[in-house]
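Asker: could you look at this predicted model? Sequence included:
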Amino acid sequence: MHTPEEHISLNKYISSTGFCSRREADKLIEQGRVSINGKTVKTGARVKDHDSVAIDGEPVKGSKKARPVYIVLNKPVGVTSTTDPKDKTNIIYFLDYPKRIFPIGRLDKDSDGLILLTNDGDIVNKILRASNNHEKEYIVSVNKPITPEFVTSMSNGIPMLGTVTNKCYVKQEGNKRFRIILTQGLNRQIRRMCEYLGYDVMKLTRVRVMNIKLEDLPSGKWRYLTNPEIDKLNDLVATSTKTEVAPTTSTARKKESKPKPASTETKRPQHTPSKKKSSFKEFRNNNRKK
């Protein structure tokens, strides 16, 4: 996999095994859960060809990269898009998938809808890169009637977190509901944008990420991406540059984007986890009955 005595960054090494993304690897290192040759290491550590890397005491074998798994989940409200084992509402406990996978990006605990999970660290790095301008589409319900001024302001950019949001596509779809397509990933961006204009978000559902659509996937259920979806996804990120640092909430992008229609693909049959886990099982089971 690597030439003899080649030194590579620890987070890159962990990502290359398919265990998690570089950003998740950085978190594991910061939490003191990663060791090299039995010694806990800090951020910035490097790995040699014959070093033994372990996470929570379990060896990570770089010679056996996990087979890529690509999953789309309709995340219910109340599930946290983190892999932190201390958080019993985390998405990994909820999904209970038999292989190690991790979410691509985040979806707020009080939001629902489409979130992708995978064990392909490379594609995660490409999708999360700030300059890639990959589209994410949401349906949002607010607490009072939407005005033309609201739509115009949301479309043209809102001051927040020391910057101004990029221009984006916004379309009113009801008295108190609108559709928005973003290419940014600022912290709680839509909620902050609405709040700036005097609106409270009552419901926020992500319905698309790039070419992957939520469509009629029930809340709490998941499915594998189809081969055409995976091929298209790889095409969309083919020119993306991998990065060790995910986008920050203070990074403003210069490019503007226009909405593009996503292709419709045939879905595989839905799957439900077969195994229950942790004190979170009651919440998880309630969602599965919907």
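Answerer: Nice, thanks for sending it over. Numbering: from 1, shown residues only.

Asker: make it CA atoms for all contacts and neighbour counts henceforth
Answerer: OK.

Asker: what packs against the longest strand belonging to the chain?
Answerer: In the chain, assigned by DSSP state E, the strand with the most residues is strand 201-209. The helices and strands touching strand 201-209, judged by 3 or more CA pairs under 8 Å, 6 or more residues apart in numbering; DSSP states H and E, are strand 112-118, strand 136-142, helix 189-196.

Asker: take this one as well and set it beside the first:
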Amino acid sequence: MNQSERSEPQRLAKRLAAQVPCSRRDAELYIAGGFVRVDGAVVEEPMARVNDAQVVTLDAKARLEPLVPITLIWHKPAGQAVPEAEFLPDELAARWLAPGTRFKGDRSGVRPLKAHGHRLLPVSPLEPEASGLMVFTQNPGVRRKVTDGSSPLEHEWLVEVQNDPELDDAARREAVLQSLGKLLFFEGTSLPSARASWQSERRLRLAIKGTLPGQVDFLAERAGLKLAGVRRLRLGRIGLDGLPAGQWRYLAAQERF
């Protein structure tokens, strides 16, 4: 091989495989796992190009293991629209789920990787004006579990209503609860009734199994309420638990919906 051929940039995975040595597949796993540095900086793209002058190192604690699909929860801010697509676009994942917006109270022990921002499935998306708990997962099984119509998970909502003098009347407030708790036929489907309670003079808590998009708005309209805000607090056994708006965390291995 002549000098010009040696200086031609090559794929990082090929360079690492020859350097370790190991198979090309193993080299790709090391790189995607965040265990490889080029000139001291972590590079997680196996197809990245490196030249002979660059120093490639493998972390001494590198583990050869396949990437495990992750699930995370995000506190969606009100007014943020989630695209109607099978997967969250990578550019939005990079913006919404950036390392700087990861919840400092995350106790999952998961080491963040760029690969975690690819092929994320939105689960039970919220409408643009709503806020609260959103789930993204790389595991289709998690999505099936959360959206299983035969065994629907309970969604807990905090509903803020606009100021209405009529709500100062105890009878009117009780009538609202009665309306919210009635059997619901929504979009041609019979749905479980909501459990509702007043948390304050202008705040309601709703617990509904298998909530569909638009269902909370429909219930409020049927009860004669004008909404000022809707926030999902919990999906099954997973709640926001102090997660600030705009921040996210990984779902720990022991957590279940």
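Answerer: Sure, I can see it. Small disclaimer: the values here were computed from a predicted structure and weren't measured.

Asker: fetch the TM-score of the aligned pair.
Answerer: Overlay of the two chains. TM-score (TM-score structural alignment, normalised by the length of structure 2): 0.58; 166 aligned residues with a CA RMSD of 2.6 Å.

Asker: what's the average distance of the longest strand of structure 1 to structure 2?
Answerer: Compared with structure 2 after fitting, strand 201-209 of structure 1 deviates on average by 0.6 Å (mean CA distance after the TM-score superposition for structure 1).

Asker: against structure 2, where does that strand fall?
Answerer: Under TM-score structural alignment, the counterpart of strand 201-209 of structure 1 in structure 2 spans residues 227-235.

Asker: pretty sure L214 of structure 1 contacts T205?
Answerer: No: under the criterion of CA atoms under 8 Å, L214 of structure 1 makes no contact with T205, lying 9.7 Å away.

Asker: if you count what's nearby, which of the two comes out ahead?
Answerer: More crowded of L214 of structure 1 and T205, by other CA atoms under 10 Å: T205, with 22 against 19.

Asker: residues contacting that one?
Answerer: Contacts of T205 of structure 1 were listed using CA atoms under 8 Å, 6 or more residues apart in numbering, and they are 111-114, 138-140.

Asker: in JSON lines: the residues you listed, plus distance to R129 of structure 1 and neighbour count.
Answerer: Putting these into JSON lines (distance: CA to CA, whole Å; neighbours: other CA atoms under 10 Å) gives the following:
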{"residue": "S111", "distance to R129 of structure 1": "22", "neighbour count": "21"}
{"residue": "D112", "distance to R129 of structure 1": "23", "neighbour count": "23"}
{"residue": "G113", "distance to R129 of structure 1": "22", "neighbour count": "26"}
{"residue": "L114", "distance to R129 of structure 1": "19", "neighbour count": "26"}
{"residue": "Y138", "distance to R129 of structure 1": "20", "neighbour count": "21"}
{"residue": "I139", "distance to R129 of structure 1": "24", "neighbour count": "20"}
{"residue": "V140", "distance to R129 of structure 1": "25", "neighbour count": "22"}
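
Asker: skipping adjacent residues, who's closest to D110 of structure 1 in space?
Answerer: The shortest distance from D110 of structure 1 to any non-neighbouring residue, by CA to CA, 6 or more residues apart in numbering, is to V77 (5.0 Å).

Asker: over to E65 of structure 2?
Answerer: Nearest non-adjacent residue to E65 of structure 2 (CA to CA, 6+ apart): L29, at 6.9 Å.

Asker: residue range for the strand or helix carrying the one you found in structure 1?
Answerer: Element membership for L29 of structure 2, per DSSP states H and E: helix 24-32. Under TM-score structural alignment, helix 24-32 of structure 2 corresponds to no residues of structure 1.

Asker: and that helix, what other elements does it pack with?
Answerer: Where contact means 3+ CA pairs under 8 Å, 6+ apart, helix 24-32 of structure 2 is packed against helix 12-19.

Asker: just to revisit the earlier point, and the match of strand 201-209 of structure 1, which residues are buried?
Answerer: Within stretch 227-235 of structure 2, the residues scored as buried using 16 or more other CA atoms under 10 Å are 227, 230-235.

Asker: quick check, nearest of the residues you listed to R172 of structure 2?
Answerer: L227 (16.2 Å; CA to CA).

Asker: neighbours of the equivalent of L183 of structure 2 over in structure 1, just the number please.
Answerer: In structure 1, the residue matched to L183 of structure 2 (TM-score structural alignment) is G157. Residues within reach of G157 of structure 1, counting by other CA under 10 Å, total 15.

Asker: which non-adjacent residue is nearest G157 of structure 1?
Answerer: T165 (4.7 Å).

Asker: how many other residues sit next to the corresponding residue of structure 1 for R143 of structure 2?
Answerer: Structural alignment (TM-score structural alignment) places R143 of structure 2 against V124 in structure 1. By other CA under 10 Å, 26 other residues sit near V124 of structure 1.

Asker: element containing V124 of structure 1, please.
Answerer: helix 121-128.

Asker: quick one, that helix and strand 112-118 angle?
Answerer: If you take axes from the mean of the first three to the mean of the last three CA atoms, to 10 degrees, helix 121-128 of structure 1 sits at 140 degrees to strand 112-118.

Asker: how about the nearest residue to the residue positioned nearest the centre of structure 1, chain neighbours excluded?
Answerer: Structure 1 has G105 as the residue nearest its centroid, 2.2 Å off, counting by CA atoms, centre = their mean. What sits nearest to G105 of structure 1 in space, not counting adjacent residues and going by CA to CA, 6+ apart, is L128, at 6.8 Å.

Asker: for V209 of structure 1, see how far away that neighbour is.
Answerer: To V209 of structure 1, L128 of structure 1 is 12 Å away according to CA to CA, to the nearest Å.

Asker: quick one, strands of the stretch 1-150 of structure 1?
Answerer: Remark: strands assigned in the stretch 1-150 of structure 1 by DSSP state E, counting those that start in this stretch are 8-9, 34-36, 39-40, 46-47, 53-55, 58-60, 70-75, 102-103, 112-118, 136-142.

Asker: burial measure for the residue nearest to G105 of structure 1, as a count.
Answerer: Other residues within reach of L128 of structure 1 by the criterion other CA under 10 Å amount to 24.

Asker: the contacts of T205 of structure 1 into JSON lines, with extra columns for distance to G220 of structure 1?
Answerer: Shown next, in JSON lines, are the contacts of T205 of structure 1 (distance: CA to CA, whole Å):
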{"residue": "S111", "distance to G220 of structure 1": "13"}
{"residue": "D112", "distance to G220 of structure 1": "9"}
{"residue": "G113", "distance to G220 of structure 1": "9"}
{"residue": "L114", "distance to G220 of structure 1": "10"}
{"residue": "Y138", "distance to G220 of structure 1": "18"}
{"residue": "I139", "distance to G220 of structure 1": "18"}
{"residue": "V140", "distance to G220 of structure 1": "19"}
